[in-house]
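Enquirer: Sequence below, structure please.
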Amino acid sequence: MLRKLSMLLAVIVVFSLLFAACAPTTIQNTETTAANKDSQTQASQSKAGETTSAAKTQIHWMQHWITEQGPDKINEVKKDFEAKNPSIELIFDDIPFVQQHDKVLALHMAGTTPDIFTVTGAWITEFADAGIIDPLDDYIKKLPQDFKDALQGPMFLPWKGKIYGMPVTNGNTALFYNKKILAEANVQPPTTWDEFILACKKVTDVNKSRYALTGNIVADPPTALSYEVFPFILQAGGKIIENSRAAFNTAEGVKALELFKALIKEYKVTTPGELNAGEKEKRANFSAGNVAFMFEGPWGVAIQKKANPDLEFSVVPLPKGKVTGTIVQGSCLGISSKAKNKDAAWKFLEYMGSADGQLLWDKATNFFPYNKVTMQDEFFKNDQYLKVFIDQHNNNENNQVIDNFLPQAVDLRRQFTNEVQNFLTGKKTAQKALDDAAAYWNAAFEKAGIK
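Expert: Sure, this is the predicted structure:
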């Protein structure tokens, strides 16, 4: 009998640990007074959707930016939203980006979701098809026309006839460079592929463990493609998708992959271990001064300033190949289909999509806005970093948005990454790797009924 009781208790403990692991860190605010600590304790004991003693409706927002950038400025957004909506309390559920996709799936299955998810472009179609996020059309149709006009663009288009996300961040990939390293090597920021290759060779010094770039093409999470591979394809004059089908298995795609491999294998200007490194390692190497260049989005500015305030770096457009080109991407906010307070959650989405809300958010995070009205603010035109991304957005010859048009985008990106790895390790030619990736993508388009 005692043995059976012990086994039962062990099972209960295991299940308790599993459910506890599903819960992200909850942050109501980041001030350290005793009163606030008490309120945080009370909030952690309440379920999402319950109200506080002051009868405020709590909404939980899962995001990753406090981890990346720190809480101080992001709390300014919380304070402004709550001042405009005094009956609502916004609570941050903070979790590192690399864990967020799988955590969303786990929380949805457990039925313990926050009210609001941060949804990258690569997740929108997957979460919509899985019923994880609700369509927003009933809310959107009540917005003023000028509000909707300011949001028009590739991240505000319907998926299977419905809109699932409020666009809040916009961005593209540019070239970050270490001023000190380039000055010591007597190198100017490169503007073309040829100049970039020459600069990479000059700044690399293996004996000093100094490289031009971080070699990174890890398959999980499969985000490196947007920085390291896709822009090369566009600069070669190619496309990633066209007419709802893969379009990268062309001569331009082959040329792009061969350049990527040459940097790693022939010129040896990248850090070793490229198959196991990703965004975390790339950013850490740059902030430590170990690499001269980094392909990165506007969000990287605040990340680098936090990681190393003394680092002297700047940003320039990506080098031109046959044409100029970069990947455009961003994030939306979505309402969980299992949210306890959907109307209150929509209030926050509406706030974050507004011109004023996005301006405050972008000033706090150094993001590039999606709202067209916000984009015209002098803040972006005068910022030495952000104006580079604006210029690329407005002037490049071959920019492309892809994630919002891919069924199961994470899976498709992972498969593409695997094929790039097959090419780098000599298992396949560039053409064979691209052909196999294209076949996988097109089968997914067919399965999703996309014509």
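
Enquirer: From now on I want contacts and neighbour counts done on CA atoms only, so please keep to that.
Expert: Noted.

Enquirer: List the contacts of the helix or strand hosting residue 8.
Expert: Assessed by DSSP states H and E, residue 8 sits inside helix 2-21. Contact with helix 2-21 is made by residue 110, as judged by C-alpha atoms under 8 Å, 6 or more residues apart in numbering.

Enquirer: Would you mark the buried spots in it?
Expert: Buried residues in helix 2-21, counted by 16 or more other C-alpha atoms under 10 Å: none are found.

Enquirer: So for the most centrally placed residue in the chain, what's the nearest residue that isn't a sequence neighbour?
Expert: In the chain, the residue lying closest to the centroid (C-alpha atoms, centre = their mean) is residue 120, at 5.6 Å. Leaving aside its chain neighbours, residue 120 sits nearest to residue 331 (4.2 Å; criterion: C-alpha to C-alpha, 6 or more residues apart in numbering).

Enquirer: same question, residue 416
Expert: In this structure, residue 416 finds its nearest non-sequential neighbour in residue 437, 5.3 Å apart by C-alpha to C-alpha, 6+ apart.

Enquirer: Report the contact partners of that neighbour.
Expert: Residue 437 sits next to 415-416, 419 when contact means C-alpha under 8 Å, 6+ apart.

Enquirer: now stretch 200-218, how far from the chain's geometric center?
Expert: 25 Å (C-alpha atoms, centre = their mean, to the nearest Å).

Enquirer: Let's compare: structure for the following, please.
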Amino acid sequence: MKAKKKIATVGIVTALFGSVLAGCGNEEKATTKESNGEKVQITLAGWSGNPAEQKLLKQTLEDFEAKHPNIDVKHEVIADQYMDVMKTRLIGGKGPDVFYLDAFEAPGLIETGAVEPLDKYVKEDFDVEDFEKPLLEAFQVKGKTYGFPKDYSTLALFYNKKLLQEAGVEVPKTWDELREASKKLTKNGVYGFGVSPELARSLYIAESNGGDVVKDNKANFASAEVIKALQPIVDQHNIDKTSVEPKEVGATWGGEMFGQGKAAMVIEGNWAIPFLADTFPNTEYGTAEVPTVNGKKGTMAFTVGYVMNSASKKKEAAWELISYLTGKEGMQTWTSKGFALPTRKSVAAKLGYDKDPLRGPLVAGAEYATVWSDDSNLPIIFNNFNNQFLSAFLGKRPLEEALKEAQTQANNEIKQK
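Expert: Sure thing, here's the model as predicted:
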């Protein structure tokens, strides 16, 4: 089994690298055609969004084509198994010119050589410094930039105004205050705090005592520093009994649990705002920056970038598209309805999101957020973490025991790659 997994991994990397080489031979010819002003068609691939988001993207692409009459954009939507489909197409030499890449998947795909470094295409007027730094760094490896983030969300504290007022509770600013507030808010079938017990929501907390969840591209979450940082989350559920995870109250996720009034506070992202407006319009709530841990601000950020296929034969046109979509004008159109937040500080300010009562705390967190991304083995590491952390959260076993077992399993799987 070990040999088979090793061969499979090498095969993917080798095949992707081979497709890169195959694309290089025609680059000069393609570039010449573009410079002669002939009509060029490029392909943009991504996953599907809701109808409103699709309409915004369509408008942004139409605006791009109007400003670049020599470039046509073919937009392809991959509805299921996006990364599996993308990797297969890249291996087969049929990858799109430009495509979405989640920061979570970026390290692994960049490692294969399938993503084009973009630094040589960037001109001074593109204003790289305008991007929120943590979001940009998610697509940088060893001093090279492989993508530019198109949008993002951080996490913020969502709180039910009525429930906090009735309990005489102020909006908590520290994690200790949140735990104490939860005790006063837990009554009449309502829990003080709704939790999503997974690494994607708690990575910044796990590392708040100086520990590393991932070290040398291996699982390190059973370290004493990480366990100490996470123990209060487990204790609040099992000792205080003032927190709950969605399934325990018949909900599917934190936003639903909050909207149903089963949790007075949750930590969620920008996606919860349109959801609550549509599904629970009568819920009176506010948002605030995530409470500090050990006196330090922290939150998570989730971002997606536009990247270029390194085997593309139409790289000049591909860059024109990326630079427009992640430029100030294109980004303003794409994020104008608030479904996604702009990764450029100037666009967030122009649209008023930095001062928005609900989105302001989410925007404020971008400059200090921990991006949901790490080394190439993070997918293996987080799967094993989540399985065992949930068991500890639910009181089925001690946290230290659960995470030690999960770490061993994760690192065994990494060895067998």
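
Enquirer: quick one on the thing from earlier: any chance of the contacts of residue 437 of structure 1 in JSON lines, with distance to residue 91 of structure 1 and neighbour count too?
Expert: Listed next are those as JSON lines, based on distance: C-alpha to C-alpha, whole Å; neighbours: other C-alpha atoms under 10 Å:
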{"residue": "415", "distance to residue 91 of structure 1": "36", "neighbour count": "19"}
{"residue": "416", "distance to residue 91 of structure 1": "37", "neighbour count": "22"}
{"residue": "419", "distance to residue 91 of structure 1": "41", "neighbour count": "23"}
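
Enquirer: residues near the aligned partner of residue 320 of structure 1 in structure 2, how many?
Expert: Under the alignment (TM-score structural alignment), residue 320 of structure 1 maps onto residue 292 of structure 2. Using other C-alpha atoms under 10 Å as the criterion, residue 292 of structure 2 is surrounded by 19 other residues.

Enquirer: Residue 261 of structure 2 versus the residue lying closest to residue 292 of structure 2 once chain neighbours are set aside, what's the distance?
Expert: Of all residues not flanking residue 292 of structure 2 in the chain, residue 174 sits nearest, at 4.5 Å (C-alpha to C-alpha, 6+ apart). Going from residue 174 of structure 2 to residue 261 of structure 2 by C-alpha to C-alpha, to the nearest Å gives 23 Å.

Enquirer: cool, and residue 2 of structure 2?
Expert: Look at residue 2 of structure 2 and residue 261 of structure 2: by C-alpha to C-alpha, they are 49 Å apart.

Enquirer: Which one of these two is surrounded by more residues?
Expert: For the pair residue 2 of structure 2 and residue 261, the greater number of neighbours falls to residue 261 (17 against 10), based on other C-alpha under 10 Å.

Enquirer: what residues are up against that one?
Expert: Shown in contact with residue 261 of structure 2 (C-alpha under 8 Å, 6+ apart): residue 190.

Enquirer: Give me the distance between it and residue 139 of structure 2.
Expert: Taking C-alpha to C-alpha, one finds residue 261 of structure 2 at 38 Å from residue 139 of structure 2.

Enquirer: again with residue 272 of structure 2
Expert: With distances taken as C-alpha to C-alpha, residue 272 of structure 2 is found 26 Å from residue 139 of structure 2.

Enquirer: who's more crowded, those two?
Expert: Shown here are residue 272 of structure 2 and residue 139; by other C-alpha under 10 Å, residue 139 has more neighbours (27 against 19).

Enquirer: Would you quantify the distance from that one to residue 149 of structure 2?
Expert: The gap separating residue 139 of structure 2 from residue 149 of structure 2 is 8 Å, by C-alpha to C-alpha.

Enquirer: Just give me the neighbour total for the aligned partner of residue 145 of structure 1 in structure 2.
Expert: For residue 145 of structure 1, the aligned position in structure 2 is occupied by residue 124, per TM-score structural alignment. Residue 124 of structure 2 has 6 neighbours, counted by other C-alpha under 10 Å.
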